[in-house]
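Asks: Show me how the following folds:
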Amino acid sequence: MTHESTTDWTGRVLRLEVAGPAHGGEFVARHEGRVVFLRGGITGETVDVLIEDDPGRSFCRGTVTSVITRSADRVDAACPAAAAGAGCCDWSHIDPSAARGFVGRVLAEQAVRIGGIDLPEGTVPVDVPGGDPAVTGWRTAARWVTGPDGRPGLRRARSAELVTDPCVQPDPRILDAVSSAGIGPGREILGLLGDDGTVHIAHRPAVRDAPRGGGRQTRRSAATRARARHSRAADWEFVTGGPDVVRRVGRHEWRLPPQAFWQAHRSAATHYAAAVRTAVARTPGLPDAPVVWDLYGGAGLFAAAVLDGVPGARVTVVESSSASVGAVPSSHAAPDADGDPASGGDVTTVRSRVEAFLEDEVGSARPGAHPAPDVVVLDPPRGGAGIPVMRRLAELTRMRIVHVGCDAASMARDVGELVSAGWTLRDLRGVAAFPGTHHVEGIAVLDAPRGR
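Replies: Got it, this is the predicted structure:
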């Protein structure tokens, strides 16, 4: 009997040359034939890395402990929480312009490798949301957990341990309100800044950590399921502000419950609305009263944007969250020249999972069945829409699909499915909606095959 030897570098400090960024925020280096994923480095640097996680396979993970050769893109990290090990501002040590270049490379690499999309430029342009260059104080929605002493903190990267040093992402008004709230131990805290300037602070029992047994992947899955169940609960106890949060984009206003989704960056909703409005309005051959689906539509941000650009559009918002669907205004029709609502445009809401909507609601002969769309806008969660959904949309949609994605890999898979079905990728760009971090969102615009 032979025994396969297992490599374990845990605890070792390796001197490495940092290569390119990887999907997920780490950078890549190589040592003795193995890949090292590392936090805290930048392409081109020579660094010392402490190996903290080694599963014994072809890769391991570590954190930079010292920089031997410094990149010109390195800046002084602005976030005390990240410096103390929290998993928040993991790229705050990288110049923002350079960081956008790195995430553009990641978007392009995922599009090519996962989506099979030909991108000869080798990168994807990444925009600053709404032209807002702030790298601190941009977040209008944030969460904390209080430890046994009642102090609010963030989770340490790859750990359940709390870091109580402040993060620089939230608007200072939220930080001040959380610091003075005096909330007790074992609580999850939600801080929201409405677009009317109101600060909302609420708390509830913190979700319990995942059990330690069963391996890291099992623990991660258990924790994800626990957080998902917890996020659906509406048991927030408000200290300040109350449960209705005002959100505004242009002339539109929403009053949202705390569990309804909204963009965290103060300028992101405006940025995405403008991009979707332009993409839909410029669809070649678009009729005056097109059928538009807003899938995973939340509170109807994109429905409003569509009707701003195409006042006669008939928009169906499909969303599974009752909190979000309940906040969709019944009409977002753009005003006419006299300032009155224009006729023709309307919004219909469907509370449903997108998969069920496509299976049960479309193409039926029964009265009230939804007609196939001219244009689809979709903004799926991090896991993406998935291949079955994208295949169905490729079959049903007559003219254009606008995909807003919050994960480079899942978006590449979704968009690649359309490209393989003969759709043409007209535009692909990123949005740096989480400055100081590796997270990037994307917007893809695709046109149906000719002859539809």
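
Asks: Please count neighbours and contacts with C-alpha atoms only from this point.
Replies: Fine.

Asks: any chance you could map the helices in the chain?
Replies: Using DSSP state H, the helices assigned to the chain run over residues 80-83, 96-113, 172-180, 216-232, 268-281, 301-309, 322-325, 354-360, 387-396, 408-420.

Asks: And the residue nearest the centre of the chain, how close does it get to Gln263?
Replies: In the chain, the centroid-proximal residue (CA atoms, centre = their mean) is Cys406; its distance is 3.5 Å. As defined by CA to CA, to the nearest Å, Cys406 lies at a distance of 11 Å from Gln263.

Asks: about what we covered before: give me the number of neighbouring residues for the closest residue to the residue nearest to the centre of the chain other than its chain neighbours.
Replies: Taking CA to CA, 6 or more residues apart in numbering as the measure, Cys406 lies nearest to Glu441, with 4.4 Å between them; neighbours along the chain are not counted. Summarising burial for Glu441: neighbours were counted as other CA atoms under 10 Å, giving 21.

Asks: buried stuff in the lengthiest strand in the chain?
Replies: Longest strand in the chain by number of residues (criterion: DSSP state E): strand 59-69. Of the residues in strand 59-69, those buried under the neighbour-count criterion (16 or more other CA atoms under 10 Å) are 59-64, 67.

Asks: which of those residues lies closest to Arg248?
Replies: Of all the buried residues of strand 59-69, the one sitting nearest Arg248 is Thr63; the distance, using CA to CA, is 40.4 Å.

Asks: Confirm for me that that closest one is in contact with Val49.
Replies: Yes. A contact is recorded between Thr63 and Val49 when judged using CA atoms under 8 Å, the distance being 5.3 Å.

Asks: Determine the residues that are contacts of both of the two.
Replies: Between them, Thr63 and Val49 share these contacting residues under CA atoms under 8 Å, 6 or more residues apart in numbering: Leu38.

Asks: ok, back up a step: and the longest strand of the chain, how far out from the chain's middle?
Replies: In terms of CA atoms, centre = their mean, to the nearest Å, the centre of strand 59-69 is set 27 Å apart from its chain centre.

Asks: here's the other one to compare against:
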Amino acid sequence: MSGDWTGQRLELEVDAVAHGGHCVGRYEGRVVFVRHALPGELVIAEVTEDRGGSFCRAEAVEVLRAAPGRVQPPCPLAVPAGCGGCDWQHADAPTQRRLKADVVREQLSRLAGIDRAVEVEELPGGTLGWRSRLRLVAGSDGGLGFRAYRSHRVVPVEEHGCRIAVPGSVDEVLGRSWRPGTEVAVTRDSTGETHISASEGPGGRARPQQLRGGTAHERAAGREWRVDAHGFWQVHPHAAGTLAAVVGEWAGASAGAHTWDLYAGVGLFAAVLAEQVGHSGSVLAVESARGAVESGRRNLADLPQVRWKRGAVHRVVAARPARAPEVVVLDPPRKGAGTRVVRSIAGAGARRVVYVSCDPAALARDLATFAGAGYRLRELRAFDAFPMTHHVECVALLTTEQAAMDRDGSTSH
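Replies: As a prediction, this is how the structure comes out:
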């Protein structure tokens, strides 16, 4: 078979899981990335995208031989040509976590040369009803929905709602007509209050109009937080507290120490570091978003040891503040920190680095750069903070060889 395969149906043996919510099959020497399949299955896959070259994309429209762990998706929209928000509704929860662990392990091995067993840990609450922040879009008929996978096509959700959303959170925005193209953001905070904003214009790019609420109340790290309801905060109700606890355990900053919190957001991890270093220590919190910095300053006003610096992280850390940090915590965006930031952290002499990542490929690339600067991966935990999707949250502890020896009292690797 030659030419454009789009629309063709192929019988495939499905191989390993791949990063991005699909599995790998092969047909006539080409790689086929197949959604809605599981490793070990025999499927009929319909090609949905073929741009030539060595691979194409497809969806499993018929399962001829099912793998253990396959289940009926709880949402009728989580099917081929359906909603693109969920990747693994056709797998039970243990299978989802195993697939994510396989992805993390493969990315670490391939991109960083690190061979390590990985377990993805479950957060409380199960796989449904967890997502506290959503963004919907109005279709041509004015009804709200979600985008199809790799498409601008809107899949209506009026009849079915969203099964992974916190129950009741989207009820107020469904059942009414919106201007086509309007993006509607919905947040349910820790108090149960629902916050709604809408952005009109092409692609929802106009300034958002707050329709209800606006300041979310959250709880994590032993503190109450007042944050922009549609700004950055973990979408799983238990994620922020879980990550803060792990960061605190691994940071272990000394009283009076100097520390950095990079990509600080509203200061969740800065608060953890501040409690450890005390008033005689300091925390440099670096964040580029003006609103997040303003929110962070208000939320951490009782912690004067936190000093905020607004700006691009790579520029701030390249300035090399005079006092070397004992610990650096970083939680970069999905693309990772990148070579410049990693080398600046290493050049500043940080003895321990706690790296929070929502993308295993970006994490692995940055770990490889850290390794070249003399750091090794000491600990790794992964959490299923986004059930039903391919996303996974990882926390890595990196130490210099000297710091590892000081902590272990040995030279063992």
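
Asks: which residues sit in contact with the aligned partner of the residue nearest to Cys406 of the first structure in the second structure?
Replies: With TM-score structural alignment as the criterion, Glu441 of the first structure lines up with Glu393 in the second structure. Contacts for Glu393 of the second structure (CA under 8 Å, 6+ apart) come out as 356-359, 382-385.

Asks: One more: Ser54 of the second structure?
Replies: By CA under 8 Å, 6+ apart, the residues touching Ser54 of the second structure are 30-31.

Asks: And Val36 of the first structure, by the same measure?
Replies: Under the criterion of CA under 8 Å, 6+ apart, the contact partners of Val36 of the first structure comprise 28-30, 59-62.

Asks: Could you check how far it is from Ser231 of the first structure?
Replies: Relative to Ser231 of the first structure, Val36 of the first structure is positioned 34 Å away (criterion: CA to CA).

Asks: what do you get for His23 of the first structure?
Replies: 26 Å.

Asks: Looking at those two, which is more packed in?
Replies: Under the neighbour definition other CA under 10 Å, His23 of the first structure and Ser231 were set side by side, and His23 has more, 17 against 13.

Asks: Please identify the deepest-packed of the helices of the first structure.
Replies: Relative to the other members of the helices of the first structure, helix 301-309 carries the highest mean neighbour count by mean count of other CA atoms under 10 Å, namely a mean of 27.

Asks: Check which helices and strands that one sits against.
Replies: Helix 301-309 of the first structure sits against helix 268-281, strand 314-319, with contacts defined as 3 or more CA pairs under 8 Å, 6 or more residues apart in numbering; DSSP states H and E.

Asks: CSV please, covering these and showing distance to Val328 of the first structure.
Replies: Putting these into CSV (distance: least, CA to CA, whole Å) gives the following:
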stretch, distance to Val328 of the first structure
helix 268-281, 15
strand 314-319, 8
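
Asks: out of the ones you listed, which comes closest to Val347 of the first structure?
Replies: Minimum separation from Val347 of the first structure across those (CA to CA) falls at strand 314-319, 4.8 Å.

Asks: In the second structure, what range does the closest one match?
Replies: The alignment of strand 314-319 of the first structure onto the second structure (TM-score structural alignment) covers residues 282-287.

Asks: Excluding covalently adjacent residues, which one is nearest to the counterpart of Val112 of the first structure in the second structure?
Replies: Val112 of the first structure maps onto Ser109 of the second structure when the alignment is built from TM-score structural alignment. Distances taken as CA to CA, 6+ apart put Asp115 closest to Ser109 of the second structure, at 5.3 Å, once the chain neighbours are dropped.

Asks: ok, the aligned residue in the second structure for Gly430 of the first structure - how many residues close by?
Replies: For Gly430 of the first structure, the aligned position in the second structure is occupied by Ala382, per TM-score structural alignment. Applying other CA under 10 Å, we find 24 other residues in the vicinity of Ala382 of the second structure.

Asks: hang on, isn't Ala382 of the second structure packed against Glu119?
Replies: Yes. Under the criterion of CA under 8 Å, Ala382 of the second structure is in contact with Glu119, at a separation of 6.5 Å.

Asks: So for the two, which residues contact both of them?
Replies: When contacts are counted by CA under 8 Å, 6+ apart, the set common to Ala382 of the second structure and Glu119 consists of Ala101.

Asks: Trp144 of the first structure: which of the helices and strands packed on helix 301-309 of the first structure is closest?
Replies: With CA to CA as the measure, helix 268-281 is the member of those nearest Trp144 of the first structure (21.9 Å).

Asks: Packing partners of the closest one?
Replies: Of the remaining helices and strands, those touching helix 268-281 of the first structure by 3+ CA pairs under 8 Å, 6+ apart are strand 245-249, helix 301-309, strand 400-405.

Asks: just so I know, which of these lies nearest Ala72 of the first structure?
Replies: Of all these, the one in closest proximity to Ala72 of the first structure, counting by CA to CA, is strand 400-405 (30.6 Å).

Asks: State the distance spanning the first to the last residue of stretch 249-265 of the first structure.
Replies: By CA to CA, the extent of stretch 249-265 of the first structure from end to end equals 13 Å.

Asks: Next: stretch 372-390 of the first structure.
Replies: Across stretch 372-390 of the first structure, the straight-line distance between its terminal residues is 14 Å, by CA to CA.

Asks: Show me what Arg70 of the second structure aligns to in the first structure.
Replies: With TM-score structural alignment as the criterion, Arg70 of the second structure pairs with Arg74.

Asks: and the nearest residue to that match once chain neighbours are set aside, what does it touch?
Replies: Here the nearest residue to Arg74 of the first structure in space, its sequence neighbours aside, is Ile94; by CA to CA, 6+ apart that works out to 4.9 Å. For Ile94 of the first structure, the contacting residues are 42, 73-75, 77, 436, taking CA under 8 Å, 6+ apart as the criterion.

Asks: let's see 6 Å
Replies: Contacts for Ile94 of the first structure (CA atoms under 6 Å, 6 or more residues apart in numbering) come out as 73-75.

Asks: which of the residues you listed does the second structure keep?
Replies: Retained in the second structure: 73-75, out of those (criterion both residues aligned by TM-score structural alignment, their matches' CA atoms under 6 Å).
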